[in-house]
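Asks: test case, fold it:
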Amino acid sequence: MELRIAVDPLDGPEIADLLTGHLAEMHAHSPEDSVHALDLDELRKPEITCWSGRIGAGLVGCVALKELDPTHGEIKSMRTATGYTGRGIAAALLTHLLDVARTRGYERVSLETGTAEFFAPAVRLYRRHGFDFCGPFAGYISDPHSVFLTLRL
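Replies: As a prediction, the model looks like this:
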């Protein structure tokens, strides 16, 4: 089946469950003060666009893009649903987000993720898509539990 990606208003129970699980896993793998994942209310802010990926009627993943300034976006809440990892869902969502970032005129897209082994697949995904390691950005501070990546578009 084909993956359909569309802007998500973040008002359905499936996306709420997926993002609640995402937040819980971030807290399970990083110290409290090193968790930078956003909750549903924060993701609904006007500077953030969230997309969901669906196969048939089922939600299989999501990703959000936060505008930091007119030339710089930040990836937030990249998540693949249980049972769908390793199928290219995250890569398709990331590609879609980067296409949107380019059409918005962003010069770069950055992200923060964790350093625990749990986050290694995410870092590999971003590196495969051309992201390079960078220092903290947009108010983040250096933290042994965070890694920062950026992609010049």
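
Asks: going by C-alpha atoms from here, please, whenever you check contacts or count neighbours.
Replies: Noted.

Asks: strands along the chain, start to end?
Replies: 3-7, 48-55, 58-69, 72-80, 108-114, 132-134, 146-152 (DSSP state E).

Asks: ok, which of those comes nearest H36?
Replies: strand 108-114 (7.8 Å; C-alpha to C-alpha).

Asks: roughly how far is the closest one from the heart of the chain?
Replies: The chain centroid and the centroid of strand 108-114 are separated by 8 Å, computed with C-alpha atoms, centre = their mean, to the nearest Å.

Asks: then stretch 99-106?
Replies: Here stretch 99-106 is found 16 Å from its chain centre; the criterion is C-alpha atoms, centre = their mean.

Asks: would you do the same for the sequence below? I want to compare the two.
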Amino acid sequence: MSAPLIVPGDLGDPRVLRLLEDHLADMFATSPPESVHALDVSGLQHPSVTFWALAEGDALLGCVALKQLDPAHGELKSMRTDAAARGRGLGRLLLAHVLEESRSRGYRRLSLETGSQDFFLPARTLYLRAGFVETGPFADYALDPNSVFMTREL
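Replies: Coordinates of the predicted model:
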């Protein structure tokens, strides 16, 4: 089997759509609707957003997006690893890709919003290990007990 590759994501690919549907289903199953900030396909098609897929052969293993908030600040969005592929370090691979892309764009900061529930503990742990620190709301977010806001200076 070939090594996983991160490629521009095709938002019309049924494999991508299934992964995003699974992502949104988990978000709505875990958080109140007003606290779900995951982007749907139309949100990922916005010109400020770049979307990538993680593929290994014909299998789609994950995805991630980067939203430009301003010329110096990006936001990590829609990071997801397929449930069957978890535990392989693919989240670290996706995060490293977005950090590298953020630096190449000249961003000075990368921020994210994730859930405060136990379901999100693996994600929060990954971000902390990658140098993110908890912070307050950024961009259009408001303080929410169901959200954890994190940022990393680049």
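
Asks: can you list the strands of structure 1 in CSV and add mean neighbour count and distance to D41 of structure 1?
Replies: Formatted as CSV, those follow (neighbours: other C-alpha atoms under 10 Å; distance: least, C-alpha to C-alpha, whole Å):
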stretch, mean neighbour count, distance to D41 of structure 1
strand 3-7, 16, 16
strand 48-55, 20, 11
strand 58-69, 21, 13
strand 72-80, 22, 13
strand 108-114, 22, 20
strand 132-134, 15, 28
strand 146-152, 19, 23
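
Asks: out of the ones you listed, the one nearest L23 of structure 1 is which?
Replies: Of all these, strand 72-80 comes closest under C-alpha to C-alpha, at 8.5 Å.

Asks: next, the contact list for R152 of structure 2, please.
Replies: R152 of structure 2 makes contacts with R109, L110, S111, G131, F132, V133, as judged by C-alpha atoms under 8 Å, 6 or more residues apart in numbering.

Asks: T151 is in contact with the last one, correct?
Replies: Think V133 of structure 2. Yes: using C-alpha atoms under 8 Å, V133 of structure 2 makes contact with T151 at a distance of 5.5 Å.

Asks: centroid residue for structure 1?
Replies: In structure 1, the C-alpha nearest the mean C-alpha coordinate belongs to M78, at 2.8 Å (C-alpha atoms, centre = their mean).

Asks: so what's the nearest residue to it once chain neighbours are set aside up against?
Replies: Take M78 of structure 1 and drop its neighbours on the chain: the residue closest to it by C-alpha to C-alpha, 6 or more residues apart in numbering is V63, 4.2 Å away. Applying C-alpha under 8 Å, 6+ apart to V63 of structure 1 gives the contacts C50, W51, S52, I75, K76, S77, M78, R79, L93, L94, L97.

Asks: again with E67 of structure 1
Replies: E67 of structure 1 neighbours (C-alpha under 8 Å, 6+ apart): E47, I48, G73, E74.

Asks: for the aligned partner of the second one in structure 2, which non-adjacent residue is spatially closest?
Replies: I48 of structure 1 is assigned V49 in structure 2 as its aligned equivalent, the criterion being TM-score structural alignment. In space, not counting the residues next to it along the chain, V49 of structure 2 is nearest to K67; the distance is 4.3 Å by C-alpha to C-alpha, 6+ apart.

Asks: fine by me, thanks again.
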